[in-house]
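Engineer: Prediction below, plus the sequence it came from.
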Amino acid sequence: MKIKKTEFGIIDQQIVYEYILSNSNGLSLSVITYGGIITKIIMPDKTGKLEEITTNMTTLDEIVKARPFHGSIVGPVAGRISNARYKEDEEVIELVKNESSNTLHGGPTGLDTKIWDADTMELDNEIQLQLTTELPDGENGFPGNVKVKVTYTLNEADEVSIHYEANTNKKTLFNPTNHVYFNLTGDYHETVYDHELQINSNQYAPLKEDNMPTGELKAVKDTPFDLREGKRLETVILNKNEEISSRNGLDHPFLLDHSTSEPSVKLTHNGSGRVVEVETDSEAIVVYTHNKAQESETGKDRSLGEHTGVTLETQQLPDAVNLENFGSVWLEPGHPFESTTTFKFSLMD
């Protein structure tokens, strides 16, 4: 196993580094210190051909300008907070709006915009990239100085794990995720229509027109959201269901069923033979099928068309702070936050 460090770009007179973690099986993980962004994951297909199985912008300038969230650490609160506010006891906490009347992915300067400090660790059968940063009290309206540590680990079992830790000096909110997009074809020009997605979930959260959850949890049975046995993504993305068609695909939260030994999520591509299984201690996952094209300034060849990726955002249910029965996203002094999501990469038998 090995780690390679290179310069990726410069922002605000600070060098942004890219760390490439590789194992002996051909699996590699590349992460930059800006936003803790996964720039690429490379793995072999069933013939042994190594290809990128994630999608992203090409340069640091593009990433900063477009802020597409591809592969980034998202927080302090992933997803949307309705009306950019919440109540703590009787006090209303006002946040900064950055998507209509809502706060999206932590606001204008979330974790994805930070230049993180980095350390590496090499063990017998795994290597780690440890990233740390701090969110100052009052940034985007969130209380508390929040110290955040995210550890990326690659091992010889072809697993990539993301471990989140956070501490605060004031009661605040914390609900992070990673926004990595998968395209197992190895060709980012291709759609993910021929991927099969399986989610171990009995309930999903319906959305309002502004993409905020209604506050309900509905059974997936007899709906297009029933992915318990796995479905070809084309049949889901192009479904005539109003909730899906009005968004041009999935952008929906699913409550995970942790009562079974099945993976939380399984993404499969028959053509390449590639499989990604997701294990997480998070209560939910938001699935977004890249419903809008992302143009690249470096040329059309690097533009990402609609439905050319699918992101599997493990987290607490969105807008939980404003909705009963959606769980807790409170972070309090003396009660550190910890959560782990693991992606297991393999080939079909």
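Structural biologist: Arrived safely.
Engineer: C-alpha only now, for contacts and for neighbours.
Structural biologist: Fine.
Engineer: can you list contacts of the longest helix along the chain?
Structural biologist: Counting residues, the longest helix found in the chain (DSSP state H) is helix 60-66. Helix 60-66 is contacted from outside by 8, 9, 10, 57, 113, 296, 297, using CA atoms under 8 Å, 6 or more residues apart in numbering.
Engineer: buried set for it?
Structural biologist: 60, 62, 63, 64 (16 or more other CA atoms under 10 Å).
Engineer: What of stretch 266-284?
Structural biologist: Result for stretch 266-284 [16+ other CA under 10 Å]: buried residues 266-269, 272-284.
Engineer: Tell me which of those fall in strands.
Structural biologist: Mapping the buried residues of stretch 266-284 onto strands (DSSP state E) picks out 266, 267, 268, 269, 274, 275, 276, 277, 278, 279, 280, 284.
Engineer: Now for the closest residue to the second one other than its chain neighbours: which residues touch it?
Structural biologist: The reference is to residue 267. In this structure, residue 267 finds its nearest non-sequential neighbour in residue 197, 4.7 Å apart by CA to CA, 6 or more residues apart in numbering. Residues counted as contacts of residue 197 (CA under 8 Å, 6+ apart) are 227, 230, 231, 232, 233, 265, 266, 267, 268.
Engineer: out of the residues you listed, who's nearest residue 339?
Structural biologist: residue 265 (16.6 Å; CA to CA).
Engineer: Disregarding residues adjacent in the polypeptide, which is nearest to residue 256?
Structural biologist: Per CA to CA, 6+ apart, closest to residue 256 is residue 201, 4.6 Å.
Engineer: can I assume the one you found is in contact with residue 255?
Structural biologist: Yes - under the criterion of CA atoms under 8 Å, residue 201 makes contact with residue 255 at 5.7 Å.
Engineer: More neighbours: which of the two?
Structural biologist: Set side by side, residue 201 and residue 255 show more neighbours around residue 255, with 25 against 21, by other CA atoms under 10 Å.
Engineer: let's bring in a second model and compare:
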Amino acid sequence: MNVLKRCVFGLSLLSLAAVSVQCKSDKKADTEKVATEGKDLVSIEKSEYGTTAKGEKVESYKLKNQNGMEVDIITFGGRITDLKVPNKEGVSENVVIGFNSLAQYEKENPFFGALIGRYGNRIAKGKFSLDGKEYQLAINNAPNALHGGPQGYFNVVWKADEVKSGENASLKLSYVSKDMEEGYPGTLKVFVTYTLTNDNQLEVLYEATTDKKTVVNLTQHSYFNLSGDFTKTILDHELTLNADKLVPVDATLIPTGKLEDVAGTPFDFRTPKLIGKDINAKNEQLERGKGYDHCWVLNNPEKGKTIIAKVYHEPSGRVMEMTTDEPGIQFYSGNFLDGTLPTRDGKTYAHRTGLCLETEHYPDSPNQKNFPTTVLNPGENYKTKTTFKFSVKK
């Protein structure tokens, strides 16, 4: 009987000890959870970048998360100068084309990393009409106007505000485009917010209001090379575009007004295909663009949720997936990169060492009645968002 009592008493002590250990473990877990919840998973670092030829100060902002992704943005042109993401080995490398200096960005260049506006892509002969009045824009891609003109949004200094909360780091840029700037009517207040999340997603939110009827088509013009090695071309990148139709162009790269099926053509990327597979095929549209430089009509049933474009680079394992609420995407295969512009390490950007995927309304929409409208009226809010999600495939 005494032996039994001792056994019961011993078991009771063991039970109490177990409960005590469990309580301590729970308290430790709760403490660690609180510490994690109270800690920002992203950061923003501000630094001076330089001074423009006009004497304007330019700042740089680094958005960084805990999963190896960093995005550097300067206030000159709202340009993404660096974008680092990990490969399948966990090594983070820059995957966008850029320069080392502000002076180089101020020189004429193919819009590396820039915000584009007031109108992304081409407008035929730089002319369009609103309510019977014709407007003449600057011609900077003869015989047409391209990307807002020679002093477009890529060539101005934006105001910047930081916003950081837990798992998101945002940089909100703003610019006031005056009435008749580059020939466009209406004073346009523009806001572009870059947001980096801790799951390696970059969101770009575009917003605008106007005091006069105008046209607006904003986009982002980064050149990607997922290899992280800019001595290599993007021809070994695998591209998927969720699009059944193409916006064909004439000899000056202005839409013909028709939409063509991509089935049976080099423009069919509905299933994954290497960019280099058909780029040199005998095709009138490819000849006109010197490769791919066209707008695809997106299949986008759930706007902002449907993956409309995917790029995969097998050697590095890097994957980039995109969503948007825009009706089109311009895929440009870097056909006019010609080895004259310097890389960060003293080499040059050769032919097709970067690709662009610009979400947008179709080119020349102000002159094409059958295309989705780009007209913005006073009292209306222009708002559109595009996301770039990076991951690895091992």
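Structural biologist: That came through fine. Note that the structure is predicted; figures quoted are calculated from it, not measured.
Engineer: Now the TM-score, please.
Structural biologist: The TM-score (TM-score structural alignment, normalised by the length of structure 1) is 0.97; 349 aligned residues with a CA RMSD of 1.4 Å.
Engineer: re earlier: mind checking what secondary structure the residue nearest to residue 267 of structure 1 has?
Structural biologist: strand (DSSP: H, G, I helix; E, B strand; the rest coil).
Engineer: Identify the residue of structure 2 aligned to it.
Structural biologist: Taking TM-score structural alignment, the alignment pairs residue 197 of structure 1 with residue 239 from structure 2.
Engineer: contacting residues for the aligned residue in structure 1 for residue 300 of structure 2?
Structural biologist: Per TM-score structural alignment, the equivalent position to residue 300 of structure 2 in structure 1 is residue 258. When contacts are counted by CA under 8 Å, 6+ apart, residue 258 of structure 1 is found next to residue 264.
Engineer: Out of the contacts of residue 197 of structure 1, which comes closest to residue 119 of structure 1?
Structural biologist: Nearest to residue 119 of structure 1 among those: residue 265, at 29.9 Å, using CA to CA.
Engineer: quick one: what's aligned to residue 5 of structure 1 in structure 2?
Structural biologist: Aligned partner of residue 5 of structure 1 by TM-score structural alignment: residue 46.
Engineer: do the same with residue 58 of structure 1
Structural biologist: Residue 58 of structure 1 maps onto residue 100 in structure 2, by TM-score structural alignment.
Engineer: Against residue 227 of structure 1, how distant is the residue nearest to residue 130 of structure 1 when sequence neighbours are not counted?
Structural biologist: Once flanking residues are discounted, residue 130 of structure 1 sits nearest to residue 151: 4.4 Å by CA to CA, 6+ apart. From residue 151 of structure 1 over to residue 227 of structure 1 the distance is 30 Å, taken as CA to CA, to the nearest Å.
Engineer: and residue 387 of structure 2, what helix or strand is that in?
Structural biologist: Take DSSP states H and E as the rule and residue 387 of structure 2 turns out to sit in strand 382-392.
Engineer: Which other helices and strands does that strand contact?
Structural biologist: Strand 382-392 of structure 2 sits against strand 80-86, strand 201-210, strand 318-324, with contacts defined as 3 or more CA pairs under 8 Å, 6 or more residues apart in numbering; DSSP states H and E.
Engineer: Now the longest one on structure 1. Mean distance?
Structural biologist: It refers to strand 201-210 of structure 2. By mean CA distance after the TM-score superposition for structure 1, the fitted strand 201-210 of structure 2 averages 0.3 Å away from its aligned residues in structure 1.
Engineer: next one: the first one
Structural biologist: Superposing on structure 1 and averaging over aligned pairs (mean CA distance after the TM-score superposition for structure 1), strand 80-86 of structure 2 comes out at 0.6 Å.
Engineer: Could you confirm residue 252 of structure 1 falls within a helix?
Structural biologist: No - counting by three-state DSSP, residue 252 of structure 1 is not found in a helix; it is strand.
Engineer: Could you check how far it is from residue 110 of structure 1?
Structural biologist: 21 Å.
Engineer: Same drill for those two, tell me which one is more crowded.
Structural biologist: For residue 252 of structure 1 versus residue 110, the count of surrounding residues by other CA under 10 Å is larger for residue 252: 23 against 20.
Engineer: in structure 1, what residues pair with stretch 148-158 of structure 2?
Structural biologist: Under TM-score structural alignment, the match for stretch 148-158 of structure 2 is residues 106-116.
Engineer: neighbouring contacts of the matching stretch?
Structural biologist: Here stretch 106-116 of structure 1 makes contact (CA under 8 Å, 6+ apart) with 16, 33-37, 64, 69, 72-79, 95-98, 131-133, 135, 139-140.
Engineer: picking that back up, please produce TSV containing the helices and strands packed on strand 382-392 of structure 2, extended by distance to residue 36 of structure 2.
Structural biologist: Putting these into TSV (distance: least, CA to CA, whole Å) gives the following:
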stretch	distance to residue 36 of structure 2
strand 80-86	23
strand 201-210	20
strand 318-324	28
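Engineer: which one of the ones you listed lies closest to residue 290 of structure 2?
Structural biologist: So among these, strand 318-324 is nearest, using CA to CA, at 24.7 Å.
Engineer: ok and the closest one relative to strand 201-210, angle-wise?
Structural biologist: Between strand 318-324 of structure 2 and strand 201-210, the angle comes out at 30 degrees (axes from the mean of the first three to the mean of the last three CA atoms, to 10 degrees).
Engineer: once aligned to structure 1, how far is strand 318-324 of structure 2 on average?
Structural biologist: Its aligned residues in structure 1 lie a mean 0.3 Å from strand 318-324 of structure 2 after superposition (mean CA distance after the TM-score superposition for structure 1).
Engineer: could you list every residue that touches the counterpart of residue 223 of structure 2 in structure 1?
Structural biologist: Residue pairing (TM-score structural alignment): residue 223 of structure 2 is matched to residue 181 of structure 1. Going by CA under 8 Å, 6+ apart, residue 181 of structure 1 touches 54, 55, 56, 70, 71, 309, 310, 311, 312.
Engineer: so where do the helices sit in structure 2?
Structural biologist: Applying DSSP H to structure 2 gives helices spanning 2-37, 102-106, 284-289.
Engineer: Distance to residue 129 of structure 2 added to these, as a markdown table?
Structural biologist: Converted to a markdown table, the helices of structure 2 look like this (distance: least, CA to CA, whole Å):
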| stretch | distance to residue 129 of structure 2 |
| --- | --- |
| helix 2-37 | 54 |
| helix 102-106 | 31 |
| helix 284-289 | 27 |
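Engineer: Which among these is found nearest to residue 91 of structure 2?
Structural biologist: helix 2-37 (24.6 Å).
Engineer: What residues does residue 84 of structure 1 make contact with?
Structural biologist: Counting by CA under 8 Å, 6+ apart, residue 84 of structure 1 makes contact with 94, 95, 96, 97, 101, 102, 103.
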